[in-house]
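Undergrad: My questions are about this predicted structure, shown below with the sequence.
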Amino acid sequence: MTSVSTSVLGRMPDGRPVHVLRIGSEPDVVVEVLDLGATVHRLGAVGGDGVRRDVVLGLPDVAERLAGGGYVGGTIGRYANRIAHGRFPLDGREVQVEVHDRGNSLHGGPDGFDVRLWDVRTHTPDEVVLELVSPDGDQGFPGTVTAVVRYRVAGDVVSVTMEATTDAPTPVNLTNHAYFNLAGEGSGPVDDHVLQVEADLFTPIDGTGLPLGTDHAPVEDTPFDLRRPTRLGEATESAHPQVAAVDGLDHNFVLRGSGLRRAAVLEEPAVRSRLEVWTDQPGLQVYTGNAFDGEKRARGGGRHHRRAGVALEPQLFPDSPNRDAWPSPVLRPGDTYRSVLEWRWGRAAPGTR
């Protein structure tokens, strides 16, 4: 019988160990998950050229992650993306949560789920399940929320199931913040990656990343038209005002359809690697690592420079607690929040562009 593989990456400031939990087995996909942040630390996959690579960005140690590691690989909560000014109405009252990103709340606040030590509920050779209890008032959010994240590897498919319950009404919007570089961490920017997104609309934003009103915009005749495979560099170097505002892509795409369906395809032509992202969420935030400036050390040595990876984050729409016309993020007692994400790995055909 195959045994589980666990090691210690380091320790929290209070002395608690941070574990590396390995699931999957070669020659298929192998994932290393940290109980710190329920984080994807490594993901090894074989490209079309036959070479196995770590295809997600990582951080080298606990200190780097706790110092504000750019959410690399972490589970994001309570609320992924931004809430304007950290304020929103809830059942007739106004709630104020902590702000830290240009006057807004981002990814759950300055002490989000990605820097918490989660409890390991189960760990088998193919699956790890982690749990976090977020108390009432955490970062200003009402209600005690219990979040559970399940990572499972089955051949070349990695599934990430996120669930949450609460004892009082509160907004919940969880996602995973892995940055992908299919040529391997440290191989340079992802400009030559080719991305396709199954969306006819995107969400325009202001200079702080907040949506401009409640209307989405057609992708047609813009750099956001990724309905056909498009080299990322063509989109991120565009002079379009929405691209220039954030020095790349950091936008929500309104996915077609509902239920578990394909949201995006990412390919790296040089190594012939292919990733399909499947989700049951209405939106996909595409972020091209615009803020990486070489300050953060990479897990494999070197530094994370601009566009070292691309994040493909399935989620509800940004600032949804303030937008009644959009899918509601409010979780109520007796209900269960559930989000399903799948990464399906494959090999791109020779000559893919």
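TA: Sure, I can see it.
Undergrad: For the rest of this, base every contact and every neighbour count on C-alpha atoms.
TA: Fine.
Undergrad: in the stretch 1-150 of the chain, which spans are helices?
TA: Under the criterion DSSP state H, counting those that start in this stretch, helices of the stretch 1-150 of the chain are mapped to 62-66.
Undergrad: what about the closest residue to Val219 other than its chain neighbours, which SS state?
TA: Of all residues not flanking Val219 in the chain, Asp225 sits nearest, at 4.6 Å (CA to CA, 6 or more residues apart in numbering). Using DSSP: H, G, I helix; E, B strand; the rest coil, the structure places Asp225 in coil.
Undergrad: try this one side by side with the last:
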Amino acid sequence: MCCRMPLEKPAVWMSEDEFGRFTDSSEVVREVRRFTWENVRNTKVQVINYGATITSIQIPDKNGKIEDIVTGFDTIEEYFSEKNRYYGATIGRVANRTAKGEMNVDGIDYKLAVNNGPNHLHGGLKGFDKVLWNYRVDGTKLILTYHSKDMEEGYPGDLIATVTMQLTPSNQFQIDYKAVVTKTTPVNMTNHTYFNLGGIGSGSVGLYQHEITINADKYTEVDSNATPTGNLIAVSGTTFDLRVPKLLGDVIHKVPNAPGYDHNFCITRPSTSKVVTFVAKALHKPSGRAMEVYSDQPGVQFYTGNFIPESEGKGAKYVKHGAFCLETQIYPDAVHHANFPEVLVYPGQEYRHFTSFNFMVQE
């Protein structure tokens, strides 16, 4: 009798467990599920369906040492706390700032929730980052859905959002966003993961060791409230020229009128069509860990953790300038600027947004 050959290990595999429970506003106890991907490159990614949130990304360095490279927490209660600054969350309906929390759509004035000085930020008081998403698993794809009801946080129309996430054998973590609406409404979703390729425990020292490249020849000028003025400014000759790699420690303190970067960069694209384009690259030379970002979106918000509160998570200390974000998006406050890419989605249309975070090691 012939011996049965052992089954070959798959290139990517998934598991699922309970992350915690909470009592919602209707006094119903809700369970939060956690989904874990692992691949043959020793990469491990974890996501929870509360906020469609990336809670952990663990990858090896050039010596094989594995570190968690994203901020987050070990318990659901910490995600409810004040120390959570959108860590790893899916943002919507509209990422970034909307000036004065006001907009006019189809001739109707709408007042949005104001939660960032005079502005509306990241979907309002209870955006997509603070809700429990429905889910299903299809092979190694996680498909998350959320129904945002008419006038939720002030937005017109019902919206059905679908976010599909997956880890590939080649170390790409891909996020595919879709949405359909019943009334004309702005939609600009993103993911708000904070990265530190030196490991989340390396703090600002680790952040300053990153070389950053952003494929953008312009950025959106902002006013004193960090809201776009409508002007697109050429990066040439400025601190915002990151078209060739710059060491963050050399430039972060030179950003004018700000404690670091918190700006939308206008991605240089081969055409106006929604093709997937190189957006940015981060390289942490001491560890060799690198990440490239590709997306079909016209902009990326580069944020260097200027307002991270001193706190702890996953056994690490989180500090100002302890991690950075690369939030692919339509330009902020686009609803008020005719020269910005279109942010309105109409009934019968489908909002689409694809982003891939590609991880690698460079010697």
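TA: Great, that's in hand. Just so it is clear, the structure is predicted and the values come from calculations on it, not from any experiment.
Undergrad: what's the TM-score here?
TA: Here the superposed chains carry a TM-score of 0.93, computed using TM-score structural alignment, normalised by the length of the first structure; 341 aligned residues with a CA RMSD of 1.5 Å.
Undergrad: counterpart of the residue nearest to Val219 of the first structure in the second structure?
TA: If you follow Asp225 of the first structure across to the second structure using TM-score structural alignment, you land on Asp241.
Undergrad: measure its match to Leu247 of the second structure for me?
TA: When distance is defined by CA to CA, to the nearest Å, Asp241 of the second structure is 12 Å away from Leu247 of the second structure.
Undergrad: cool, and Met360 of the second structure?
TA: Met360 of the second structure is 19 Å from Leu247 of the second structure, by CA to CA.
Undergrad: Report how many residues lie close to Asn257 of the second structure.
TA: Neighbours of Asn257 of the second structure under the rule other CA atoms under 10 Å: 9.
Undergrad: Next: the one 3 residues further on.
TA: Look at Gly260 of the second structure: counted by other CA under 10 Å, it has 21 neighbours.
Undergrad: who are the neighbours in contact with it?
TA: For Gly260 of the second structure, the contact set (CA atoms under 8 Å, 6 or more residues apart in numbering) comprises 252-254, 303-306.
Undergrad: Tell me the residues of the second structure aligned with stretch 51-60 of the first structure.
TA: Going by TM-score structural alignment: stretch 51-60 of the first structure matches residues 65-74.
Undergrad: and the matching stretch, how far out from the chain's middle?
TA: Distance, stretch centre to chain centre, for stretch 65-74 of the second structure: 16 Å (CA atoms, centre = their mean, to the nearest Å).
Undergrad: Most neighbours among the contacts of Gly260 of the second structure, which one?
TA: Neighbour-wise, these (other CA under 10 Å) top out at Thr304, 26 neighbours.
Undergrad: What segments of the stretch 251-363 of the second structure are strands?
TA: 262-267, 277-284, 289-295, 299-303, 311-313, 316-318, 325-329, 344-345, 351-361 (DSSP state E, counting those that start in this stretch).
Undergrad: and of those, who's closest to Asn134 of the second structure?
TA: Within the strands of the stretch 251-363 of the second structure, the stretch nearest Asn134 of the second structure is strand 351-361; the backing value is 19.1 Å (CA to CA).
Undergrad: residues in the first structure matched by the closest one, start to end?
TA: Using TM-score structural alignment, strand 351-361 of the second structure pairs with 337-347 in the first structure.
Undergrad: Stretch 189-198 of the second structure now?
TA: Counting by TM-score structural alignment, stretch 189-198 of the second structure falls onto residues 174-183 of the first structure.
Undergrad: Pull the distance from the matching stretch to the chain's centre.
TA: Stretch 174-183 of the first structure has its C-alpha centroid displaced from the chain centroid by 6 Å (CA atoms, centre = their mean).
Undergrad: how long is that stretch end to end?
TA: With CA to CA, one end of stretch 174-183 of the first structure sits 27 Å from the other.
Undergrad: How about stretch 263-282 of the second structure?
TA: One end of stretch 263-282 of the second structure to the other measures 16 Å (CA to CA).
Undergrad: contact partners of that stretch?
TA: Residues from elsewhere that reach stretch 263-282 of the second structure (CA under 8 Å, 6+ apart): 210-220, 222, 290-303, 326, 331-332, 354.
Undergrad: let's go with 6 Å and repeat that
TA: Stretch 263-282 of the second structure has contacts (CA atoms under 6 Å, 6 or more residues apart in numbering) with 211-216, 218-220, 290-296, 298-302.
Undergrad: Can you tell me the centre-most residue of the second structure?
TA: The second structure has Asn191 as the residue nearest its centroid, 2.1 Å off, counting by CA atoms, centre = their mean.
Undergrad: Can you tell me how far that one is from Pro347 of the second structure?
TA: Distance from Asn191 of the second structure to Pro347 of the second structure, counting by CA to CA: 24 Å.
Undergrad: likewise Ile66 of the second structure?
TA: In terms of CA to CA, Ile66 of the second structure sits 46 Å off from Pro347 of the second structure.
Undergrad: And Ala164 of the first structure, what's its match in the second structure?
TA: When the second structure is aligned by TM-score structural alignment, Ala164 of the first structure is paired with Ala179.
Undergrad: that older thread, might you calculate how far the match of strand 351-361 of the second structure sits from the centre of the chain?
TA: For stretch 337-347 of the first structure, the separation from the chain centroid amounts to 11 Å (computed by CA atoms, centre = their mean).
Undergrad: and if you look at stretch 30-39 of the second structure?
TA: Centre-to-centre, stretch 30-39 of the second structure and its host chain are 18 Å apart (CA atoms, centre = their mean).
Undergrad: looking at the first structure, where would I find the counterpart of that stretch?
TA: Under the criterion TM-score structural alignment, stretch 30-39 of the second structure matches residues 16-25.
Undergrad: hmm, who's touching the matching stretch?
TA: If you take CA under 6 Å, 6+ apart as the criterion, stretch 16-25 of the first structure is touched by 5-11, 30-35, 125-127, 153.
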